[in-house]
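Trainee: fold the following for me, if possible:
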Amino acid sequence: MDNFFTKNKLSIYGGLITFVFLGIAVFFLGDISGYKAKELIEVSLSGLNMLCNTIVLGSATILALLLTLLGISTGSNSKLKKAHYIQVLNIAKLDTVLFISALIMFQMFNIPLTESEDMHTEWFKYLYWITLFFSSLISGMMVTVILLLYTTVTNIITIVGLEKDHYLISEDEIEEEEEKD
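Mentor: Below you'll find the model as predicted:
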């Protein structure tokens, strides 16, 4: 797992910057009362549902497109190292966590909590902050997945499309080409 973080620093930093930026923006809202939090939840509920819906659809599409990427990878003339397939596997794992998280949040937002008369208004303040934290978190995760996918796609374009030497090309293939020359 340590190797994952060192090889994908830029993608992870992109997700963390997004998360922190959204968190700071929310922090500037300041302390709010339970009643005000209830109003803000009601106003932002449609946007949060749309965010979760978009992330669910996007992450499901990314998982499907990873299958296409694997088809291109195995069908290419170049023999790729296991590192490429591990990179695709890591994207799939993170994307699956993102998909499940966004789906759970989407379901939670469809519970009519703001209509509940039994819920004390003070709880809405905590619910509001939790909602903002997790929406920032899944937004940051989505940015990380997109940046990881971008790196993988550019690697494949370099190897398959441009037929350039790349660190993901197997050493056996490089040695075979040197023997032919």
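
Trainee: from here on, just use CA atoms for contacts and neighbour counts.
Mentor: Noted.

Trainee: which elements pack onto the helix ranked longest in the chain?
Mentor: Secondary structure assigned by DSSP state H gives helix 34-75 as the longest helix of the chain. Packed against helix 34-75, as judged by 3 or more Cα pairs under 8 Å, 6 or more residues apart in numbering; DSSP states H and E, are the following elements: helix 82-109, helix 121-156.

Trainee: for the comparison step, fold the sequence that follows:
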Amino acid sequence: MFKLTHYNKRALYGGLFAALVTGTGAFLLGNISGYEARELLASSLPGINTLCNTIALASATILALLLTLLSISSGSQSKLKREHYEHVMRIARMDTVVFVVSLVTFQVLNIPFSEAEGVSGMWYITLYYVSLGVSSLLCGALISVVLMLYNAVVNIIKVVGLGETDNPLVNDDTSEEE
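Mentor: Coordinates of the predicted model:
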């Protein structure tokens, strides 16, 4: 799919850890009945919807910040390697997936499930755990995106702001411009 660098692996592990921590709370409840699931679903949906809205807003903001990062990257005196731009593309791709999934999740969870009559209790249990699982994954994915963005920003600061020429992202072919 795509090459994982040291920075990407670290960011993905951070997001996976966050998803596991946030998802563990739901499974600590143990077995719940259909009625309990219906009540828990009704009480958790407003929070999950707010989370999806927040993640969508954060993802859109991150995409805008990536444009700024690209502007700074291309305007720098140092020639950056292709690897830097590929890293920014990976961030944008993952961020776009997080954005789309959060919006779709928001729309699906706005269906008034807790108002439905004649639905089996197992359906509520499944929906409850799926909604908590998806929200945990979205949380972890956004954390991964933010960590990847952090790594890209730190590298730009090192190259552009601090003038590091020995950074692995700096292209050594400066003689072509002269």
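
Trainee: residues contacting the residue nearest the centre of structure 1?
Mentor: Closest to where the C-alpha atoms of structure 1 average out (Cα atoms, centre = their mean) is residue 142, at 2.7 Å. Residue 142 of structure 1 makes contact with 15, 55, 59, 95, 98 under the criterion Cα atoms under 8 Å, 6 or more residues apart in numbering.

Trainee: let's have those residues in TSV, adding distance to residue 147 of structure 1 and neighbour count.
Mentor: What follows is the contacts of residue 142 of structure 1, written out as TSV (distance: Cα to Cα, whole Å; neighbours: other Cα atoms under 10 Å):
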residue	distance to residue 147 of structure 1	neighbour count
15	8	24
55	15	24
59	13	24
95	12	25
98	14	25
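
Trainee: and the furthest pair within those?
Mentor: Spatially, the most separated pair among these is 15 and 59, at 15.0 Å (Cα to Cα).

Trainee: before we move on, the earlier item: quick one: what's aligned to the residue nearest to the centre of structure 1 in structure 2?
Mentor: When the two structures are superposed using TM-score structural alignment, residue 142 of structure 1 falls opposite residue 142 in structure 2.

Trainee: ok, its match to residue 84 of structure 2 distance?
Mentor: To residue 84 of structure 2, residue 142 of structure 2 is 20 Å away according to Cα to Cα, to the nearest Å.

Trainee: kindly report the same for residue 116 of structure 2.
Mentor: Per Cα to Cα, residue 116 of structure 2 is found 50 Å from residue 84 of structure 2.

Trainee: and residue 39 of structure 1, which of the helices and strands packed on helix 34-75 of structure 1 is closest to it?
Mentor: For residue 39 of structure 1, the closest of the helices and strands packed on helix 34-75 of structure 1 is helix 121-156, at 9.1 Å, according to Cα to Cα.

Trainee: what residues sit buried inside the closest one?
Mentor: In terms of neighbour count (16 or more other Cα atoms under 10 Å), helix 121-156 of structure 1 has its buried residues at 121, 124-125, 127-129, 131-149, 151-152, 155-156.

Trainee: which ones are touching residue 42 of structure 1?
Mentor: For residue 42 of structure 1, the contacting residues are residue 114, taking Cα under 8 Å, 6+ apart as the criterion.

Trainee: same question for residue 101 of structure 1.
Mentor: Taking Cα under 8 Å, 6+ apart as the definition of contact, the neighbours of residue 101 of structure 1 are residue 138.

Trainee: quick check: residue 78 of structure 1 touching residue 169?
Mentor: Yes - using Cα atoms under 8 Å as the test, residue 78 of structure 1 is close enough to residue 169 to be in contact (6.6 Å).

Trainee: and for the two, which residues touch both?
Mentor: When Cα under 8 Å, 6+ apart defines a contact, the residues bordering residue 78 of structure 1 and residue 169 alike are residue 159.
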